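>>> whatever this is, show me its structure:
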Amino acid sequence: MPLNTQASSPLLEFIHFGLKEARACLFAGLFFASVLLVPRTGLAGVPRYDVLLLIALVIQVGMVWTKLESIDELKAITIFHLVGFALEAFKTSQGIKSWSYPDFAYTKVLGVPLFSGFMYAAVGSYIIQAWRLLDLRILHHPPHWMAALMAGLIYANFFTHHYIGDYRWYLAACALGLYARSTVVFRPLHRDRRMPLLLAFVLIGLFIWLAENLSTFYGLWKYPNQLGAWSTVHVSKWSAWSLLVIMTFTIVANLKHIKARIHVPR
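Okay, here's the model as predicted:
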């Protein structure tokens, strides 16, 4: 039997897919492992939020230094830090209407510990790494300006729903129509595999929702209904995270589109 045929067996393809997914989740995995390991009281007199920020910075620098992440990828991830911090600062300012960070930290700005930006960066890092490691290609991607407009509306809704109502499900319906034909093609080893892009958004959103439940259980942040005792994060947050994944994916896709146009052969 030819080597390529053997190498492309479903089991081997699945193993390579799992390994590459784990590699793409390296930053997120290490960061959330630190959430579990760092005591709520902090370490050596340093508050927990500050310790988490230091750990996140070490992980980030380590990934660039070992060339697991390029400088261009780091620049893209910085965008997620800024986008995430702006959202966190606004949400925590809403008091009982949103979540809060109850513990003290020296690195809090506008009530938001600076490590929180790395939680959004972790999602961006995963998408960027998975795109490269799995050789992602998107079939029937909508026009990039339409995708950018949708991402902007999704982001804006996180702010405006406090004043003019939550249009999440209208936006979800629009995203459903926009990406209905879109398919993500990825290559675990030798053979291309396909998945509806919308399904990928929903699955990533699910894993983030599960991670959020774990984070709130350990008191990293709290929703109003968790101030007395911990309870499961409402399942509606799954939809919010899935929309945020669409926004994150769009930023990555549009940056790659712009870079490709800039470096087009002349």
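
>>> rest of the way, CA atoms for contacts and neighbours
Fine.

>>> how about the secondary structure of the residue nearest the centre of the chain?
Central residue check for the chain by Cα atoms, centre = their mean: the C-alpha nearest the mean position is that of Val123, 1.8 Å away. Put simply, Val123 is helix when judged by DSSP: H, G, I helix; E, B strand; the rest coil.

>>> and the longest helix for the chain?
If you go by DSSP state H, the chain has its longest helix at helix 236-262.

>>> distance from the chain centre to that one, please.
A distance of 9 Å separates the centroid of the chain from that of helix 236-262, by Cα atoms, centre = their mean, to the nearest Å.

>>> one more: stretch 250-266?
In terms of Cα atoms, centre = their mean, the centre of stretch 250-266 is found 21 Å from the chain centre.

>>> who's in contact with that stretch?
If you take Cα atoms under 8 Å, 6 or more residues apart in numbering as the criterion, stretch 250-266 is touched by 76, 124, 127-128, 144, 147-148, 151.

>>> just the buried residues out of the residues you listed, in ChimeraX syntax.
Command for ChimeraX that selects the buried part of these, burial taken from 16 or more other Cα atoms under 10 Å:
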select :76,124,127,128,147,148,151
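
>>> what residues sit buried inside stretch 32-40?
32, 35, 38.

>>> including distance to Glu88 and secondary structure, could those residues go into CSV?
Output for these, formatted as CSV (distance: Cα to Cα, whole Å; DSSP: H, G, I helix; E, B strand; the rest coil):
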residue, distance to Glu88, secondary structure
Phe32, 18, helix
Val35, 18, helix
Val38, 22, coil
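
>>> of all the residues you listed, which comes closest to Leu244?
Distance to Leu244 across those (Cα to Cα) is lowest for Phe32, with 18.9 Å.

>>> any idea how far that closest one lies from Tyr101?
For Phe32, the distance to Tyr101 equals 16 Å [Cα to Cα, to the nearest Å].

>>> would you do the same for the sequence below? I want to compare the two.
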Amino acid sequence: MRALKQLIRFGYQQAIACLFPVVIFASLAITQIIPLPSLPRYDWLLIICLLMQWWMVRSGLETRDELKVITLFHLIGLALELFKVHMGSWSYPEEGYFKLSGVPLYSGFMYASVASYLCQAWRRLKVELVNWPPFLVVVPLSAAIYLNFFTHHFWIDIRFWLSALVLIVFWQSWVTYEVGGTRYRMPIALSFVLIGFFIWIAENIATFFGAWEYPNQTDAWSLVHLGKVSSWLLLVIVSFLIVATLKQVKGKSPTRIEDTRHFYR
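Predicted coordinates for the structure are as follows:
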């Protein structure tokens, strides 16, 4: 019974942390089923995301510092979207007034929602890092992963080499979190894989409701290729490393190098 109660507590905290992504998915579904008047669908999605972001800060669910992090992710994601759409990796076929080079501005909020989840979960579960690698290792690794999303169109794709490097760098690193007064731990590399896999599931839901469209989905929707998990895995790693670095710079999440045998596995 205690394990069940802890699982429920953990699920509740995760659900609250996922509030922004849930609103985005719900909006995608509703606007797909029920056309809204006066404005194209993409523009309504932008309005909904802006209102949701305003409410999150106004209600205290997100802090102003977290808003800064989310805004950074919005810009990072929008830059990636502009490049990928230009290269034909995917498209946004519907009309919209607030589109930049074929990319609707609401798309940046899909990346921002990942940052929102990370920030919320970090604070609610009192996340701490154990054996976190040095700043001079984490920052170049994050930059290399992000740049590979661009450079692999013109040069070799080194995502698998980068994935192997992540395993080496974070082999002895753990993330610890608190549920109901009890602390648990998980290898950081495993947390990357789990978050990346669930985002891939979310991507299938998003493309089903027309958030964007891959070339193989032009005629009819089909499952997103499983290989995309690796892309989301790397994007999650970049997201996590940025959030972790900013948290440490702010002094809110000190790294600890200590005996962790007292944590539950």
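
>>> go through the contacts of stretch 250-266 of the first structure and name the one nearest Tyr223 of the first structure.
For these, the minimum distance to Tyr223 of the first structure (Cα to Cα) is 23.7 Å, reached by Gly124.

>>> what residues are up against the aligned residue in the second structure for that closest one?
Aligned by TM-score structural alignment, Gly124 of the first structure pairs with Ala115 of the second structure. For Ala115 of the second structure, the contact set (Cα under 8 Å, 6+ apart) comprises 69-70, 73, 239, 243.

>>> if you set the cut-off to 6 Å instead, what comes out?
Each residue near Ala115 of the second structure by Cα atoms under 6 Å, 6 or more residues apart in numbering is listed here: Ile70.

>>> one more: Gly196 of the second structure?
By Cα under 6 Å, 6+ apart, Gly196 of the second structure lies in contact with 232-233.

>>> strands of the stretch 51-200 of the first structure, start to end?
For the stretch 51-200 of the first structure, the strands defined by DSSP state E, counting those that start in this stretch cover 108-109, 112-113, 137-139, 183-186, 193-196.

>>> give me the stretch of the second structure that the fourth one matches.
The one in question is strand 183-186 of the first structure. Under TM-score structural alignment, the match for strand 183-186 of the first structure is residues 174-177.

>>> compared with the first structure, how much does that stretch deviate?
Its aligned residues in the first structure lie a mean 0.7 Å from stretch 174-177 of the second structure after superposition (mean Cα distance after the TM-score superposition for the first structure).

>>> sorry, back to before: looking at the strands of the stretch 51-200 of the first structure, which one is packed in the most?
strand 112-113 (a mean of 22; mean count of other Cα atoms under 10 Å).

>>> what are the buried residues along stretch 238-257 of the first structure?
The neighbour-count check on stretch 238-257 of the first structure (16+ other Cα under 10 Å) flags 238-253 as buried.

>>> which residues of the second structure fall in helices?
Counting by DSSP H, the helices of the second structure are 2-17, 19-33, 41-58, 64-86, 107-124, 135-151, 159-169, 188-208, 228-250.

>>> show me what counts as buried in the shortest one.
Right, the one you point to is helix 159-169 of the second structure. By 16+ other Cα under 10 Å, the buried positions in helix 159-169 of the second structure come out as 159, 162-163, 166, 169.

>>> ok, back up a step: which outside residues touch the match of strand 183-186 of the first structure?
In contact with stretch 174-177 of the second structure (Cα under 6 Å, 6+ apart) are residues 125-130, 183-188.

>>> can we see that at 8 Å?
By Cα under 8 Å, 6+ apart, stretch 174-177 of the second structure touches 125-132, 183-188.

>>> again with stretch 151-158 of the first structure
With Cα under 8 Å, 6+ apart as the criterion, stretch 151-158 of the first structure contacts 87, 166-168, 171, 243-244, 246-248, 250.

>>> out of the strands of the stretch 51-200 of the first structure, which is closest to Thr5 of the first structure?
Between the strands of the stretch 51-200 of the first structure, strand 193-196 lies closest to Thr5 of the first structure; by Cα to Cα that is 15.2 Å.

>>> what are the contacting residues of the closest one?
By Cα under 8 Å, 6+ apart, strand 193-196 of the first structure touches 181-187.

>>> over to stretch 198-214 of the second structure?
With Cα under 8 Å, 6+ apart, stretch 198-214 of the second structure has contacts from 25, 28-29, 32, 89-93, 221, 223-224, 228-229, 232.

>>> looking at those, spot the one nearest Val57 of the second structure.
Taking Cα to Cα as the measure, Val57 of the second structure lies nearest Phe25 of the contacts of stretch 198-214 of the second structure, at 19.8 Å.

>>> and that closest one, what pairs with it in the first structure?
Aligning on TM-score structural alignment places Phe25 of the second structure opposite Phe32 in the first structure.

>>> could you do Gly60 of the second structure as well?
Checking TM-score structural alignment: Gly60 of the second structure goes with Lys67.

>>> centre of the chain versus stretch 152-166 of the second structure, how much separation?
20 Å.

>>> residues making contact with it?
By Cα under 8 Å, 6+ apart, stretch 152-166 of the second structure touches 144-145, 148, 151, 189, 230-231, 234.

>>> stretch 92-100 of the second structure now?
39-43, 82, 102-105, 211-213.

>>> coming back round to it: I'd like the helices of the second structure as JSON lines, with distance to Phe98 of the second structure appended.
Below are the helices of the second structure laid out as JSON lines (distance: least, Cα to Cα, whole Å):
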{"stretch": "helix 2-17", "distance to Phe98 of the second structure": "28"}
{"stretch": "helix 19-33", "distance to Phe98 of the second structure": "17"}
{"stretch": "helix 41-58", "distance to Phe98 of the second structure": "6"}
{"stretch": "helix 64-86", "distance to Phe98 of the second structure": "13"}
{"stretch": "helix 107-124", "distance to Phe98 of the second structure": "11"}
{"stretch": "helix 135-151", "distance to Phe98 of the second structure": "24"}
{"stretch": "helix 159-169", "distance to Phe98 of the second structure": "33"}
{"stretch": "helix 188-208", "distance to Phe98 of the second structure": "20"}
{"stretch": "helix 228-250", "distance to Phe98 of the second structure": "25"}
